[in-house]
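1. just need the structure, nothing else, for what follows:
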Amino acid sequence: MEAFQWQQARSPGEAAALVTQTMAEAMLTLQNTPIAQQAILVKAGGVDMLDLMKEGLVNPLRLVDISRLAELQGISRGSDGGLRIGALTTLAQIAAHPGLRQSHAALAQAAAMAASPQIRNRATLGGNLLQRPRCWYLRSAAHHCLRKGGGHCFAFTGDNRYHAVFANHGCAIVHPSTPATALLAYHAQVELLHPQGQRRQVSLEDFFVLPEADMHRENILAPGEILTAVWLPPQMQTNRSIYFQVAEREAFDWPLAAVAVVVDLDAAGLCREASIVLGAAAPAPWRARQAEALLTGAIIHGETAEAAGEAALAGATPLAQNAYKLPLLATLVRRAVLAAAALPRDPRP
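-> Next up, the predicted model:
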């Protein structure tokens, strides 16, 4: 780990000013290079940041600590009835929030299943969304992979047990955030603060970047921008949601497969709208659009839930060692659809 300066920000504006100042100084000597763009990094919980620094993936000249900024913490209701979750809100706070557990159950469940109790009490929602992939080739100093500017993705001919089964051409990472899977199912937006002070809101679906669009980044966060909040649209009384995942261990582990389902049902069980998102399946949370279309306008029962599970696999391109994810994902979708509709789970294993 290289030496670096540490500065505590007292406001988002001050953090933005420090970012602007340091980046301007770095550009004078380093030009517009990846090193210059990493000259200053913003941290909150620091769970992934310290790992990245130890692994040599980032070597900032200065770290700006925003962990004490009260305006970026907590959960509040907007004028439209939606919810604003500050980027510094911890996963433990999200998992325990009574309002979220009622209106956005899948998000509370996903946060409760992330990492371990110790990490959930430290890790923030913003940091969780921005964490780098956990691909061991990306994290290895001995492998100069595509995402680090190398010549090829080692996962294709190496150990790809935990890698992507969708959109895995060129780079086979999976997105490591469990809350992101649920947030995308709710059509969430992220609020971003530019170093010059401008704010913008971007849909979470547009925020993430697939390798085919840009091999070297996982999101559209501009150099120096700060993720300040996540916005959730208001939910109707007829909306129901759930999050399921399968992991090798119950705690302190990333899922092998995950799914978040949000459905809008009428009294007869007709699905007016469905949102199905797969986690641990692609370089970004992956919308199962064919499964969504199959459920929309249909009565949910065992057969339609099973058909949705099969439809969710459309377009999958598993690698040599991760085809086991496909039946896991299909089963999770089927069970989640039935659970969201409050129907008995299919008794098959």
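2. use CA for all of it now, contacts and neighbours both
-> Fine.
3. so what's residue 148 up against?
-> Residues near residue 148 by C-alpha atoms under 8 Å, 6 or more residues apart in numbering: 138, 216.
4. likewise residue 41?
-> Contacts for residue 41 were tallied using C-alpha under 8 Å, 6+ apart; they are 19, 60, 62-64, 224.
5. mind checking the SS state of it?
-> Under DSSP: H, G, I helix; E, B strand; the rest coil, residue 41 falls in the strand class.
6. would you check how far apart it and residue 100 are?
-> 30 Å (C-alpha to C-alpha, to the nearest Å).
7. which residues are in contact with residue 131?
-> Contacts of residue 131 by C-alpha under 8 Å, 6+ apart are 48-49, 176-177.
8. could I get the contacts of residue 41 as TSV with secondary structure, distance to residue 213 and neighbour count?
-> Listed next are those as TSV, based on DSSP: H, G, I helix; E, B strand; the rest coil; distance: C-alpha to C-alpha, whole Å; neighbours: other C-alpha atoms under 10 Å:
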residue	secondary structure	distance to residue 213	neighbour count
19	helix	26	25
60	coil	26	20
62	strand	29	20
63	strand	29	22
64	strand	29	20
224	coil	21	24
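9. to check against the first, give me the structure of this:
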Amino acid sequence: SAIPEFATISRVSTGLRVGAGATLSAVNESADVKASWGLLAEAANSVASTLIRNFATLGGNINQRPRCWYFRVEQFSDCYKRGGDFCFAVTGKNAYHAIIGGELCYIVHPSDVAVALLALNANAKVVGSGGQRDVAFDKYFVGPREDVMSETVLKADEILAEVQLPTPAANTRMAWIKIKDRQVYDFAVTSIAVAFTEEGGVWKDGRIVLGGVSPVPFRATVVEEALKGKKIADSIDSAAQRIASVARPMSENAYKVTLAQVLIKQAVLKALA
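-> Okay, the predicted model is just below:
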């Protein structure tokens, strides 16, 4: 980057600041990131190949366009995401499309690091001609139900300048799992990031976030609520099953519901181990 500050990774009194221009390799290799935010380092390291991570930036991965072969191919010009009135995934090939939060448009968000950042309760520093503002990652992404033509809150004259991560609470448990079709670099069929606190095996507070299942990184609050105040080992099976209550799979992607349930259990128990 021609602006050094844009790629800076630095500890501050409140946590960590990562410039949007920092490469994914820099994020993964940062001792500061690994020390307290290892979940982000793992997610960054799971993106594509080493060569791509050496050039790809944190901001670029967060703000990449959604995955959908109908949206990406010119011949489907009247797709809903392009301003048309029909989602071709509904009656077409939809094995990799959304199972949650679709209905109008079944794109999936492809970013791995965004899933981890939402689990880590991060904020985005947005800069534009009107000044700067901080946006929680809970509010950063825009799904098709809200505005099918937008994917983030960024305005035409704004950029993502920095990501800010709060210092995790003491003894925070974290885990990252990414399932791909191929065991080489690929997008996630489904991914999961968890970050939570517990005491004596009882869930106190935390976040469970899924990737590859929704037009935006999806926070599984229905599962978090089922775990709160309960013994994790005794409750995780039934809690994980609750993701089915918010899923609306199509003809070829119902397997993602089962996959999400399995990954929720695996990730929580992995973090707890």
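10. put one on top of the other, what's the TM-score?
-> TM-score of the superposed chains, computed with TM-score structural alignment, normalised by the length of structure 2, equals 0.96; 272 aligned residues with a C-alpha RMSD of 1.2 Å.
11. related to what we said a few turns ago, which of the contacts of residue 131 of structure 1 are still contacts in structure 2?
-> On the basis of both residues aligned by TM-score structural alignment, their matches' C-alpha atoms under 8 Å, what survives of these in structure 2 is 176-177.
12. ok, the contacts of residue 131 of structure 1 vs residue 268 of structure 1, which is closest?
-> Of all the contacts of residue 131 of structure 1, residue 268 of structure 1 sits closest to residue 177, with 34.9 Å by C-alpha to C-alpha.
13. what's the counterpart of the closest one in structure 2?
-> When structure 2 is aligned by TM-score structural alignment, residue 177 of structure 1 is paired with residue 111.
14. verify the stated contact: its match with residue 60.
-> No: when contacts are counted by C-alpha atoms under 8 Å, residue 111 of structure 2 is not listed as touching residue 60 (9.1 Å).
15. show me which of those two is the more surrounded one.
-> A count of neighbours by other C-alpha atoms under 10 Å puts residue 111 above the other of residue 111 of structure 2 and residue 60, at 27 against 17.
16. distance check, that one against residue 181 of structure 2.
-> Between residue 111 of structure 2 and residue 181 of structure 2 the distance is 16 Å, computed by C-alpha to C-alpha.
17. all strands for the stretch 101-250 of structure 1, in order.
-> Along the stretch 101-250 of structure 1, the stretches classed as strands by DSSP state E, counting those that start in this stretch are 189-193, 199-203, 226-232, 239-246.
18. nearest to residue 109 of structure 1, out of those?
-> strand 239-246 (6.1 Å).
19. what does that closest one correspond to over in structure 2?
-> Under the alignment (TM-score structural alignment), strand 239-246 of structure 1 falls on residues 172-179 in structure 2.
20. circling back to that earlier point, which of the contacts of residue 131 of structure 1 fall in helices?
-> Counting by DSSP state H, the contacts of residue 131 of structure 1 place 48-49 in helices.
21. how about CSV for the contacts of residue 131 of structure 1, with distance to residue 275 of structure 1 added?
-> What follows is the contacts of residue 131 of structure 1, written out as CSV (distance: C-alpha to C-alpha, whole Å):
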residue, distance to residue 275 of structure 1
48, 29
49, 32
176, 20
177, 18
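22. of the contacts of residue 131 of structure 1, keep whichever come out buried.
-> 48-49, 176-177 (16 or more other C-alpha atoms under 10 Å).
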